[in-house]
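*Asks:* Fold the stuff below for me.
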Amino acid sequence: MGLAWNCRGLGNALSPTIPKIRALLSKKYYDFIFLMETKCNVSSISPLFRSFGFEMYVGMDAIGASRGLWVGWRSGEKISHVYSCMNFVILRIAKYNGLLWYLVLFYGAPKASMRASGLRGAAVFNEWKVRIELVDIPFKGPCFTWCNNRKGLNRVYERIDKALASKDWFAVFPNIGLKHYPIQISDHAPIELDLNLVQNVNRKPYKLDSWALEHEACLMEIREAWYVNIVGSPAFRTVRKLALVRQRVKSWTLDKKSEWTQKWEDFDLRLEKGMDLVIREGKDEEFTKVDEEVRAFARAAASFWKQRAKLRWTIDGDACTKYFFQLG
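*Replies:* Down below sits the predicted model:
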């Protein structure tokens, strides 16, 4: 298990990042910790983490009031340092299942102008990533790991901090996952690598019932939810709007289903009154109106149960088709 955080400064003894790191390290046992943008020298912060058991460490000193990397691990772990520079650190791990693994801890350039010009070796790294088929490790927690800390319409959220693993690693650790902590103190969120992250396998994703789209009221719910004014980046607004649409449509469909039992009884009463008007006064307007409502309601109910049954009715000849009656 490991922890990584772009903490944005550890040089000040009164920095709020230090109490937060203490709180994180006191909760769980981490094999390694990776801190970015420490903004101080390696020697000045190493004693702090030695008290938590991270006797072994490597890092890069800050340049002025920016940058700085620090990676620490416990002396009992079979971890060794391979290479390090201002943008990444490579560790060799021989702990798990007697196999040899390499851990690459990567830190991008702090300024957008530097990223635009390209990091040295970035093209080679991307080519290597594709060649060995690294896969994005699934995560739990908030969707975004970075915020520009601006206010109002200028606020932007993105998922910048992430982790990749090879197929071989997934084969050995099928429950591997990331935990995203909320963004706090820094503009980045701490992320936690867990080899045995508990997966909520019983939670099924919500699926929109096709019958609901036949109702104008449902379509209105979707339009109203989508045009709600949400502040943030385009990605953040899209995610929030999709979540809002899901919530509104799910609520609407559940309310609609609860009405169905009572609905048939209401239709029976209204049809009886309509038939009575036809017999006594010869007026069939009310009966025709209710009859059309019943047919529309029945079509929606049939669509619902057909989707629930998950059968290929028409293809297999189980539906009420001409082919079905010919076989009968």
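*Asks:* rest of the way, CA atoms for contacts and neighbours
*Replies:* Noted.
*Asks:* so who does the most centrally placed residue in the chain touch?
*Replies:* The centre of the chain sits closest to C143, judged by CA atoms, centre = their mean, with a distance of 4.6 Å. Residues in contact with C143 (CA atoms under 8 Å, 6 or more residues apart in numbering) are 159, 180.
*Asks:* Assign a three-state SS to it, would you?
*Replies:* Secondary structure of C143, reduced to three states by DSSP: H, G, I helix; E, B strand; the rest coil: coil.
*Asks:* contact partners of the helix or strand containing V82?
*Replies:* V82 belongs to strand 79-84 when assigned by DSSP states H and E. Strand 79-84 is contacted from outside by 58-60, 73, 89-95, using CA under 8 Å, 6+ apart.
*Asks:* One more, please, to line up against the first structure:
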Amino acid sequence: MKILSWNVRGLGRPRTVNRLKNKLRAINPRILFLMETKLSAKRMEKVRLNGGLYLGWNGNALVNLKSFSSFHIDAEIHDNENEEVWRLTGFYGNPDGRKRNESWELIKCSSQDQLRLWVVLGDFNEIFNSFEKKGGRRKSERKMSEFRTALDDYSLSDLGFVGRWYTWERGKFLTSNIRERLDRGVATFDWVNLFPNYQLEHLSHSFSDHCPILLNTISKPQNVPHNHIRHFRFEANWCLDNSFDNLIK
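*Replies:* Purely as a prediction, here's the structure:
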């Protein structure tokens, strides 16, 4: 199953909408989570829209909506491919750094659900470590630590990625260019065990300062032996170990 998450930064212009349609035709996701659409609910179909968030899907019985707010949409996924029910949360971290802890409290409230097969996708508006940012002022170590702690406390691990390193970029010139990995997927150990061949990819983009992220729960290509597949995984916490630099060298 393909799940696309994207901070599109507005869909008010017909040209932007047409570009999005072309992208969706090429990818053909089963579930679509959009952020910062800046559209009214009347202009969306099969949707829960609040604060610019949108969740769409293909298949009437696929999604059971549980809750939503300006910063999240929570749903049960009735997956007929493996006959399991698991949880998907589309997440948008508060862009106001002073209110970022409110976002982690939202994850805390969501974590109290008993369904342990859980994946969270979206724009968290925060990074794990300083190496996930290039250019601009240094990020607050305290805020990055709070982000890591929040995910650890609720048994959510970073899913890694393939493709370009950063998911957000601003500034066309080298002196003013800033890049960060703000968009990601995190999941519980049980969810990862359910989909051991998953792949999360950072896709190219043309009309937003965020790139779309595509989660494919079953990424194994047909007619290709499994042992020929090489997915790169990187655990951000490795960089916190004092021996990491020497080990790489």
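*Asks:* mean distance, the strand holding V82 of structure 1 to its aligned residues in structure 2?
*Replies:* In the superposition against structure 2, strand 79-84 of structure 1 averages 0.6 Å from its aligned positions (mean CA distance after the TM-score superposition for structure 1).
*Asks:* which bit of structure 2 covers that strand?
*Replies:* Counting by TM-score structural alignment, strand 79-84 of structure 1 lines up with residues 63-68 of structure 2.
*Asks:* picking that back up, identify each buried residue in the strand holding V82 of structure 1, please.
*Replies:* 79-81, 84 (16 or more other CA atoms under 10 Å).
*Asks:* ditto for stretch 161-181 of structure 1
*Replies:* Neighbour counts over stretch 161-181 of structure 1 (16+ other CA under 10 Å) mark 161-163, 165, 176-181 as buried.
*Asks:* Adding distance to S44 of structure 1 as columns, could you present those residues in CSV?
*Replies:* As requested, the buried residues of stretch 161-181 of structure 1 are exported to CSV (distance: CA to CA, whole Å):
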residue, distance to S44 of structure 1
D161, 26
K162, 28
A163, 28
A165, 32
I176, 33
G177, 32
L178, 29
K179, 29
H180, 28
Y181, 26
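*Asks:* Of those, just say which sits nearest to Y102 of structure 1.
*Replies:* A165 (10.2 Å; CA to CA).
*Asks:* That closest one maps to what in structure 2?
*Replies:* Using TM-score structural alignment, A165 of structure 1 pairs with A187 in structure 2.
*Asks:* In JSON lines, list the buried residues of strand 79-84 of structure 1 along with distance to K20 of structure 1.
*Replies:* Listed next are these as JSON lines, based on distance: CA to CA, whole Å:
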{"residue": "I79", "distance to K20 of structure 1": "26"}
{"residue": "S80", "distance to K20 of structure 1": "27"}
{"residue": "H81", "distance to K20 of structure 1": "27"}
{"residue": "S84", "distance to K20 of structure 1": "26"}
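*Asks:* Not counting sequence-adjacent ones, nearest residue to G108 of structure 1?
*Replies:* With sequence-adjacent residues excluded and distances taken as CA to CA, 6 or more residues apart in numbering, G108 of structure 1 is closest to N87, at 6.2 Å.
*Asks:* Quick check, the one you found in contact with R115.
*Replies:* No - the pair N87 of structure 1 and R115 fails to qualify as a contact (CA atoms under 8 Å) at a distance of 11.5 Å.
*Asks:* So for these two, which residues contact both of them?
*Replies:* With CA under 8 Å, 6+ apart as the test, N87 of structure 1 and R115 both reach 108-109.
*Asks:* So which of these two has more stuff around it?
*Replies:* More neighbours surround N87 than the other of N87 of structure 1 and R115, with 18 against 12 (other CA atoms under 10 Å).
*Asks:* need the contact list for that one.
*Replies:* Contact partners of N87 of structure 1, counting by CA under 8 Å, 6+ apart, are 106-109.
*Asks:* And the residues you listed, which of them are buried?
*Replies:* Buried members of these, scored by 16+ other CA under 10 Å, are 106-108.
*Asks:* and stretch 4-22 of structure 2, how far apart are its ends?
*Replies:* End-to-end distance for stretch 4-22 of structure 2: 14 Å, by CA to CA, to the nearest Å.
*Asks:* ranges for the helices of structure 2?
*Replies:* 14-27, 100-111, 141-153, 189-194, 244-248 (DSSP state H).
*Asks:* Quick check: the gap between I279 of structure 1 and K289 of structure 1.
*Replies:* I279 of structure 1 is 16 Å from K289 of structure 1, by CA to CA.
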